[in-house]
Each structure stands twice: as structure tokens, then as C-alpha cells.
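A.B. asks: Using only what follows, build the 3D model:
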Amino acid sequence: MMQCTQAQASAALAGAGVISLRDYQEGLVMEIRDSLKAGRRRVLAYLPTGGGKTRVATAITQMTLSKSKGRVVVLANRKQLVHQFAAALRAAGLDVGVLQGENTHGLHRRVIVASVDTVHARGCIFDDMALFIIDEAHACAGSEKYRTLLFRYSRVPCIGLSATPFARGLGKPYPELADRLLFEDLIVGATVQSLVDAGHLTDLEIYAPSSPDMTGAKTSRTAEGEQDYRQADIEEAADRPELVGDILRHWFKLAGGVKTICFASSIAHSQHIVEQFRAAGVSAEHLDCYMDDETRADILGRFERGDFTVLSNVSLLSEGFDVPDTSCMILARPTKSLTRFLQMVGRVLRPAPGKTRALLLDHSGSVERIGHPFDDLPLELDDGNANKAGSRKEERKKSEPKPCPSCKFVRPAGVHECPKCGFAPQRQSDVEVADGELVKIDRKARKPATPDVKQHVYSQLLHVARHRGYKPGWAANQYRARFGVWPRGLRDVEAAPSAELLGWLKSQAIRFAKAREKAQEGRQHG
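C.D. replies: Okay, the predicted model is just below:
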């Protein structure tokens, strides 16, 4: 594909009377144009949250109208996104109509911003189409409404915009498209790290103080084709008084009263978090999808003005929320979905005057589970093959960031000394030990161990015994204390011990010491 130089791109955009764009935005616009000119009909454009997707779409709309007599239809899947997109296009001087429920007006205009739900419900037919633009286009793969529209207008050029183009099936062929792909090209405008380095996004500090126990939680497939925890299991694990209290304690310690958005596991959980903040004298509000438009607009407006400090919700604000001076995010909703994770984190990365960093307080375990938000992403269109999708997600997890055992600051992979507090754990086969509260391990609640799990535990015990110089038989005795049987038939191979096993050994040592102390007291008084 022939590419324009940056100077040629700038000249072309200026000649079309397009709004001013950053260099990477100009490059993205021209790459989209080149891809469509090469014969592709549906192109997906990636920019991170805060990278300016709406601005890119505005420039493309202006260029299309200047060179064609047809109309441009912008599609969105949420009412708030429809209103925001229409406002952005009008601010650029475009005459815009809206097709969204009772707010429908101006359908004779050359630019229409439409809700896909309204289009589907009314069976709308568009004429004189020059271009479709789809906001949050990762939703197309799992949405029959979007796919039906793309099938019907398969010959009309379509540009999808997304900060999370990982949905399963975005690059899948369909017979309704003459076996062509749902999206035929993925164009990368910039990466999160490159925008942070250029100052277009704010750098991020992450702390992971505590997280709910998701052991045994079941998963189900999301609309994007990813596996995520079932809502019922999330609510049960996360909405606990001790975890809510820990959120408050660490927010006071680390956030220092800055404007904060919180993602909770459920409406009840969100309300409990707000109650705790208010009881501590912090102004906080809860927002959910059951509130009417006027109430939601009032809460969002007051938060934007700074009338209160903490805004809590479940997932309502994961898309389309744009309050740049929000400096802290509390993630209290466990997730395994890369899409949901990045959408939530992206809410605090926009720069603002006086904002030198963004802060993520991860009370969900998601950073350890998924990886750092700035890690390289699987930026290729998924063809719907489950094995391929799984391998791409595993490839991304290579960074495995870990919280500092002392201050809970999340260090990048491979960093030994914490850059925040200077804590440098002694290296003993990559095992980190720090003083802290012990977590009781309930053996009765543990599921029956498989042979592989038993072998892995025994291998870890052998490793600990050798490195600590324990007598022969120590590993077998510890194994028996854990499983109630001797390690017969297991191989004498070593494995580096996990934090969970070391915690269990520490609890065993404390239990033994207390029992010995009690026995001594008994002999003294006997």
C-alpha cells in the first residue's frame, strides 16, 4: 500500500479545510484513506482512550463531505456517546441531525449521529450513503444489530473506531459479506506508551493494596467474546465490609483527596463505598443506569465542576466519560477482560492543567491478572478462532507486574527495588518476603487437590527445604500437614515456591510456636 509522507498528509488535510490534528492523528487519517482506496470496505482504526478518536472522525467527516454529495452516518451504542459525538461535530461547524429515541431531529441533514438501537428498532433505511463511522466498534463482533447493518450496507465504506479492538470475531469472514471479513484492516494510530511519552496522556502509578478472593468464581463469555467473571460471583467476592474499609484507608493514604472515579462490582457495592466515604467526611455520589437522564446529568455536571470528590458507579462510565482532571481511579470490580480493564483505566489518563500523574488503586487483582495497562497489546483482528484468541492473550501476560510487598506500589516486570519506597526483598529463588498481616488459610474451604497440584506443592517444599538447610523428611512432613497423606509416588523435583505456599508455611510456623509456648506455660503451672 502506498503511504503519504507526513508533509503530504498535512497538506491534503489543510486543503480539505479540516480541523487541526496532531501528527499521529493526521497519519491515521491518511492511512485510513489509503486502505479504503486500496479496495477495503470496512477499516478499524485503533487509538487509545484519550488519543482523539472523535477528532479523527470529525476530520474524516469533513473530508468526505467536501469530496462527496453523499451523507455520513455516525453510529454509537449509548445515548451519552450519541450526544457527545453530535456535540463534537457541531463544534467543528458541521450541520448535524440526531437519530436517537425521543431526541430524534434533523434527519434531512448530511451528517447523522444515530443510536444503533434506534436504527434497529425502527428499521431505518439510509439513502445516498457515502460513509459509515462506528464509535466503540469493538462491539460490532458480538452485536447482531451492528452486523445486520453492515451486511445490508456492505458496499458502503465503513470506519470503525476503538481503543480496545480485541473482540473475538472482528476479523471473521461472513457469507453475507461475500466471505469478506467483518473488518478487513486494522490501522494503529498510536500506542498508550507513545502518547504518554509525548505528553498527550498522563503517566500512571498503580497500587494494589488488597483484592477479593476469586477462587472458584465461574466465568462466562462477554459480548466481546472474552471470558470474564460471572456478575453474581463478583458481587459475592467484592462487596465485603473489610474490603470496602480497605478502599477507604488506602485512598486517604495514597490519593490525598483528589478527584476520584470508582468502579464497583454492583450497585449495592457502589452505594456501600459511597456511604463509607461520606461517613469519613468525603463528599461522594453514586451513579447508575436506573437514574433518569436529568439526575445523571446533574451528578456528572457537579462532578465535572468539582462540587464533590468521589464518583462511584459499576460500568456506566467505562465508555464516553471525559473529565480530564479526574486523577484517581479505584478499581473494585474484579475482571479478566482486557477490554473492560482498559476501558476503565482509560478514564483517568487524559491530561489536565496541574495533573502530573494518574493513580490507579487496584482492589480487584486485575493488574496482576491482566498486566500493566501500558503493556503491548494484541493489535491484530481476531478471526473468531478460540485457540488463536487465547494464545494472543497469554502472549500479552508476559510482563506480570507485581505489587511491592512493602508499600503495594505496582512495579514493572523485572524491577527488583521498588521505585517508590526503595524496598528490595532478598532474592531467594525469586521469593519475596515482607512484614505484613497474615491471611488465614482455611483448609476446609480448599477444593480437593489434583495430582498435578499435589506434585507442584511437594516440589515447592523440596525447594524450600534445600535452600533453608532443613533435615531430610521436612518436606514430607509439611506435605502431610497440608494434605493429610504422605507424598507417595511423587517425583523428587524442585519448583520455586509461590507466595501462597510461603504464607501457609509462615502460618504453620506461628501455629507451632504458639502451641509450644502454650505447652511450656502448662508445664510451668502444672
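
A.B. asks: going forward, measure contacts and count neighbours with C-alpha atoms only.
C.D. replies: Fine.

A.B. asks: Return the residues in contact with residue 211.
C.D. replies: Contacts were defined as C-alpha atoms under 8 Å, 6 or more residues apart in numbering; by that measure residue 211 touches 238, 243, 332, 362, 363, 364, 365.

A.B. asks: for residue 265, what are its contacts?
C.D. replies: Under the criterion of C-alpha under 8 Å, 6+ apart, the neighbours of residue 265 are 231, 234, 235, 238, 239, 314, 332, 333, 334.

A.B. asks: Check residue 183 too.
C.D. replies: By C-alpha under 8 Å, 6+ apart, the residues touching residue 183 are 41, 42, 43, 44, 170, 171, 172, 381.

A.B. asks: which non-adjacent residue is nearest it?
C.D. replies: On the basis of C-alpha to C-alpha, 6 or more residues apart in numbering, the spatially nearest residue to residue 183 that is not a chain neighbour turns out to be residue 42, at 4.9 Å.

A.B. asks: returning to that earlier point: quick one: which of the contacts of residue 211 sit in strands?
C.D. replies: The subset of the contacts of residue 211 located in strands under the criterion DSSP state E comprises residue 362.

A.B. asks: Compare the contacts of residue 211 and tell me which has the most neighbours.
C.D. replies: When neighbours are taken as other C-alpha atoms under 10 Å, the top entry among the contacts of residue 211 is residue 332 (30 neighbours).

A.B. asks: And the strands in the stretch 151-300 of the chain?
C.D. replies: Under the criterion DSSP state E, counting those that start in this stretch, the stretch 151-300 of the chain contains strands at 158-162, 173-174, 180-181, 185-188, 204-207, 219-221, 227-229, 260-263, 284-286.

A.B. asks: Counting by contacts, list what the first one packs against.
C.D. replies: Under the contact definition 3 or more C-alpha pairs under 8 Å, 6 or more residues apart in numbering; DSSP states H and E, strand 158-162 sits against strand 42-46, strand 129-134.

A.B. asks: Determine which stretch of those strands is the most buried.
C.D. replies: strand 42-46 (a mean of 24; mean count of other C-alpha atoms under 10 Å).

A.B. asks: what packs against that one?
C.D. replies: Applying 3+ C-alpha pairs under 8 Å, 6+ apart, one finds that strand 42-46 contacts helix 23-37, strand 158-162, strand 185-188.

A.B. asks: for comparison, sequence B:
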Amino acid sequence: MNAVLRPLWDEAPNYAAACFPPPRDFQQTAHQALREGFRAGHRCQLIMAPTGGGKTYLAHRIAHEALIKGRRVVFVCDRTTLIDQTSAAADAYGLKDHGIVQANHWRRNDLPYQIASAQTLAKRGYWPQADVVIIDEAHTQLKVWTEFIQYTTAACIGLSATPFSPGLGKLFSNLVNACTMHDLTEQGVLVPLRVLSCKRADMTGAATSGGEWTDAAAEQRGMEIVGDVVTEWLKHGETRKTIVFGSTIKHCQELARQFLDAGVMAAVFTSETTADERKLLLGEYSKPDSTLRVLISVEALAKGFDVPDVGCVVDCRPLRKSLSTAIQMWGRGLRSSPATGKTDCLLLDHSGNIVRFAEDYTDIFFNGLKELDQGEKLDKAIRREKDDYEAKGCPACGYKPFAKRCMSCGFEHQAPAMVEAIPGEMQPVMLGKKKLADDHRHLWEQVCSYARKGNRPAEKQYGRAWHLYQKMTGQEPPRTWRLESTPVVPVTAAVRNKITSLNMAYAKARRA
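C.D. replies: Just a heads-up that it's a prediction; the model follows:
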């Protein structure tokens, strides 16, 4: 590697001259917890800190501590768009002596501190020499680093606001929970989230895959309310710089078209947006007096995108399972911006996500995660809401959404559940030690899918599903659960086997 790279310095870098702003208490505590973790034998550790928790600042401090000891450090960015942002932060802290591992980058060199594009590392097939590896957005679990950290002897530190993806507990042996969203809101680092539940996409009976609504289904239902999205924004968010999240690129393009038709300067920012276009859009949008008021994206803006004066997030991307995606989307508007007088972030919820995730989001808001596997479980669970759901505000201050503990005033005395669930509905349905379904609603979806097979009339399909559900659970399905509004889902082997045994028992009884 040294043979093909030209050093861009005349003498050894003076990393001791770096100058950092004083750390906040929680940043100092997190750094100390990381040191103690290494002393305890944890070579790979993950730091969880919400949007606004200063993960990049903390990462550069960790790097600095290693560099002044003569170590080599690699900071891995999961997207090329974050390379220059991370490099600029290093410059600001006095760590100007660093290189960039990215194709054709002018800062390519062999300095002890390298900021690397994960995509470039994957294409080249080799890593710079490293004693410490810092991985941004570690929940993405890119193959290039998940394989590398398993055989390297370097100390490895993952950074994430939402470490919910499966398998993180196998890659990192220790979780450092730096702070919570509640802590940062109390300190004024984040602003409160003010929610308005607007007209929502009707996802009743929409197709699912793996428990999540398909992109095609979410796009189709979302297209039906695009006009309402623009109307509600003009009514409530027109004075605020805004990010809108759509279900697909096509959905985002239609949202942009209707915003433009309404005279609002809007643009689409997706995986199809070229590097030059992204640079122009972000350059304009980051200006305090930007003429570009609305940026629209599927997920390209959900992670690592930080424009503090964003005052409104419009959520048009309905989800059932991915709490981490919802938290990433909403977090884009939570950073404080004293310079612009920002006091809160307005969330216009056209997806129903704030309802479905309210209880778990509240828990994360106040407590963060206790262990890595907890996040994985949260992103696997299917959330549901009753057909006759009505939003309930905090009994003390009226804040919505409210689930167990108020994110505005902290009230939690005898807090009513935000969604009235059937007893046991969200518990797995078991047959002995075998799991039939994630919960009672999931079992109902499976027996309906089974009952639809064949040429039975609709009323007989419902009757068949009703009896199967009753036999398996010992109770009748709720009257609001209708076959025609229930999506088709795969029938698990355990449920198929149980239905077969019930059919055999029925046939035997008839013969007798």
C-alpha cells in the first residue's frame, strides 16, 4: 500500500495539537465506559446514542486518543455522501492530518488517520493498516466490515442511533448506551416532537411480505392521499423547512410534483439522485434562507443527514415492524437550532406509524436499549391497531401520542394504553412448545389465508376461518376482524400441521 500512496506531509503529524470543545457529561461517561469495556476484554463494542448525541464528535475524540498514542485509526462511513461531512468535522477539531479512502479523492494518502468509504473498501478488497476501527451506522451491517472485524486484532467500535438489526449481538459483545432522547431533550440538544395525526393511508387488507407491507402496496395506498399531504402541509407546516418520507421513488416523485403544482419549491432526493445533484440540493437546502423548502426521500435522508433547522417531518411511509426506520425518519427534525429559534419539530403523520409504534417508541425515548438483542426483537414484532382506534392524549397535558408515559410532561400515573388490545393479542400463540403465530391477529391472518383456498363462497370462508381460530385459541375472534379486510400471509408449518390434525379429528368423528 505504501508503494502506491504518496505521503502528503513533510514531518510526523502533530495530533496532540487537536482542539475539541469540552465534552458533555454523557459523552465523557460513554467514553469512560468504552475504556472500561476494553479493559474487561471486549474488543468489539457498540455505542448507542440518539440523533444529536454527538456520535461523530465522540468518534473523533476516540480516534484522537488512539492517534496521540501512535496508533492507526480507520473511520468507516456507510455512504459516500458522509465522507466529506466526516472529513470536515475532523478538520474542525484540528485533525487535519487524515486521508480519505474513496475513488479519485484528492485527499488520498497514507496518514495514520483514514476516513474510508465502505463501498471503496469493498471494491478494493483490502483495508488500510489499523489498530482502531470506528464504524458509523453500524446497524447497516455491511459485509465489508462485518467480516473484517471478526479476524482483525484491532479494537472495533460501532456507532448507531438504532442498533436494532439482527445479529449485532454476535458482532459486538458490549453495548454502551450513551444517553437517551429524553436526556437530550431535557438538555436542549433535541427539541420536543409535536405530532399531528393527519389523513392516513388506509392499509386495511394491504399485501404484506415477511410481516411488512410491500412497497407496491404502500405506494398504491399512499398515492390516494398525496393531495391531502400537500394540503395539510400548507395548513400546518408551510413556514417550516421540511423533509417528507415516501414509500417508493415513484411515490416521492408524485409528492414532489404536487408540491410544485402548489407553488412550493420541492425536490426528490433518492438513490437515483446523482452525486452532483445531491451536492447541489444539499448545498441549497442547508442555507438558512433556502428557497428549497421541501426535500422528499424514501430512506436516503433517514440516516446521517443533519440540517438543524428542519422543523417539520412528514411521514408518508407506513410500517408495521421497522421501529428503527421510524426513529431514524423522525429524528431528522429533532436537532435543536438556537440560531433560528426552533422550539419543536412538527410531525405530520400520514402513515399511522406514530400510533403503531407509540408504546415502544416511548420506551426507547426514556430508556434506550438495555441489550443489543432487545433492538432486534423490536424490529421483528408486528404492530397493529384496532379499527375503531381514537388517539388519546396525555391526561395531564393533552400531548399526543401518549402510551404509558408522556414524552412531553413525563406523566405516567395510571397511564391508559394508547391502543386497546385484546387480552394476549400481542403475545405469541403457542401450542405446547410450538409457536403458531406472532400474536392472535397473525393467527387470524393465517387461518383466513387457509380458508380462502378452494372454491368456497365468501361466507363459508369466513365460517371456516372462524372455527379454526376458535378451536386453536379457545375463544371467538373479535367481531371487527373481517375476512375481506384481512391480508393474505404465508401459513406456517405449525399452523398447517394443527389444521391437518383438526381435519383428521373432524373426519374421524363423522365416521364414528
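
A.B. asks: what's the TM-score for these two chains?
C.D. replies: Comparing the chains after superposition, counting by TM-score structural alignment, normalised by the length of structure 2, produces a TM-score of 0.71; 409 aligned residues with a C-alpha RMSD of 3.9 Å.

A.B. asks: preserved in structure 2, out of the contacts of residue 265 of structure 1?
C.D. replies: When the contacts of residue 265 of structure 1 are mapped onto structure 2 through the alignment and contacts are counted by both residues aligned by TM-score structural alignment, their matches' C-alpha atoms under 8 Å, the preserved ones are 231, 234, 235, 238, 314, 332, 333, 334.

A.B. asks: Name all residues that make contact with residue 376 of structure 1.
C.D. replies: Residue 376 of structure 1 makes contacts with residue 396, as judged by C-alpha under 8 Å, 6+ apart.

A.B. asks: Does it belong to a helix, a strand or coil?
C.D. replies: Classification of residue 376 of structure 1 by DSSP: H, G, I helix; E, B strand; the rest coil places it in coil.

A.B. asks: how close does it sit to residue 396 of structure 1?
C.D. replies: Using C-alpha to C-alpha, to the nearest Å, we find residue 376 of structure 1 at a distance of 7 Å from residue 396 of structure 1.

A.B. asks: so what's residue 109 of structure 1 up against?
C.D. replies: Residue 109 of structure 1 sits next to 71, 95, 96, 97 when contact means C-alpha under 8 Å, 6+ apart.

A.B. asks: Please, where are all the helices along the stretch 1-150 of structure 2?
C.D. replies: Secondary structure of the stretch 1-150 of structure 2, counting by DSSP state H, counting those that start in this stretch: helices at 25-39, 55-67, 83-92, 118-124, 143-151.

A.B. asks: Tally up the residues packed near the residue lying closest to residue 16 of structure 1 once chain neighbours are set aside, please.
C.D. replies: The spatial neighbour of residue 16 of structure 1 that comes closest, neighbours along the chain excluded (C-alpha to C-alpha, 6+ apart), is residue 63 at 5.8 Å. A count of nearby residues for residue 63 of structure 1, using other C-alpha under 10 Å, gives 20.

A.B. asks: any idea how far residue 73 of structure 2 is from the aligned partner of residue 63 of structure 1 in structure 2?
C.D. replies: Taking TM-score structural alignment as the criterion, the aligned counterpart of residue 63 of structure 1 in structure 2 is residue 65. Noted for residue 65 of structure 2: a distance of 10 Å to residue 73 of structure 2, by C-alpha to C-alpha.

A.B. asks: Kindly report the same for residue 54 of structure 2.
C.D. replies: Distance, residue 54 of structure 2 to residue 73 of structure 2, using C-alpha to C-alpha: 19 Å.

A.B. asks: now do residue 448 of structure 2
C.D. replies: Taken as C-alpha to C-alpha, the spacing of residue 448 of structure 2 relative to residue 73 of structure 2 amounts to 55 Å.

A.B. asks: Okay, strands next: where are they in the stretch 301-450 of structure 1?
C.D. replies: Read by DSSP E, counting those that start in this stretch, the stretch 301-450 of structure 1 holds these strands, from start to end of the chain: 310-313, 328-331, 358-362, 402-403, 410-411.

A.B. asks: hmm, back to that, which of the contacts of residue 109 of structure 1 are buried?
C.D. replies: Applying a neighbour-count criterion of 16 or more other C-alpha atoms under 10 Å, the buried members of the contacts of residue 109 of structure 1 are 71, 96, 97.

A.B. asks: which ones among the residues you listed are found in strands?
C.D. replies: In strands, defined here by DSSP E, the members of those are 71, 96, 97.

A.B. asks: and the alignment partner in structure 2 of residue 316 of structure 1, how many residues sit next to it?
C.D. replies: Aligned against structure 2 by TM-score structural alignment, residue 316 of structure 1 finds its counterpart in residue 300. A count of neighbours around residue 300 of structure 2, defined by other C-alpha under 10 Å, yields 18.

A.B. asks: show me what contacts residue 300 of structure 2?
C.D. replies: Contacts here follow C-alpha under 8 Å, 6+ apart; on that basis residue 300 of structure 2 touches 269, 270, 271.

A.B. asks: Name the nearest residue to residue 57 of structure 2, ignoring sequence neighbours.
C.D. replies: residue 89 is the one closest to residue 57 of structure 2 (C-alpha to C-alpha, 6+ apart), at 7.8 Å.

A.B. asks: quick revisit: scan the contacts of residue 300 of structure 2 and report the most crowded one.
C.D. replies: The most crowded member of the contacts of residue 300 of structure 2, judged by other C-alpha under 10 Å, is residue 269 (23 neighbours).

A.B. asks: Residue in structure 1 paired with it?
C.D. replies: For residue 269 of structure 2, the residue aligned by TM-score structural alignment is residue 287.

A.B. asks: Its match touches residue 296, doesn't it?
C.D. replies: Yes - Residue 287 of structure 1 is in contact with residue 296 according to C-alpha atoms under 8 Å; the separation is 6.8 Å.
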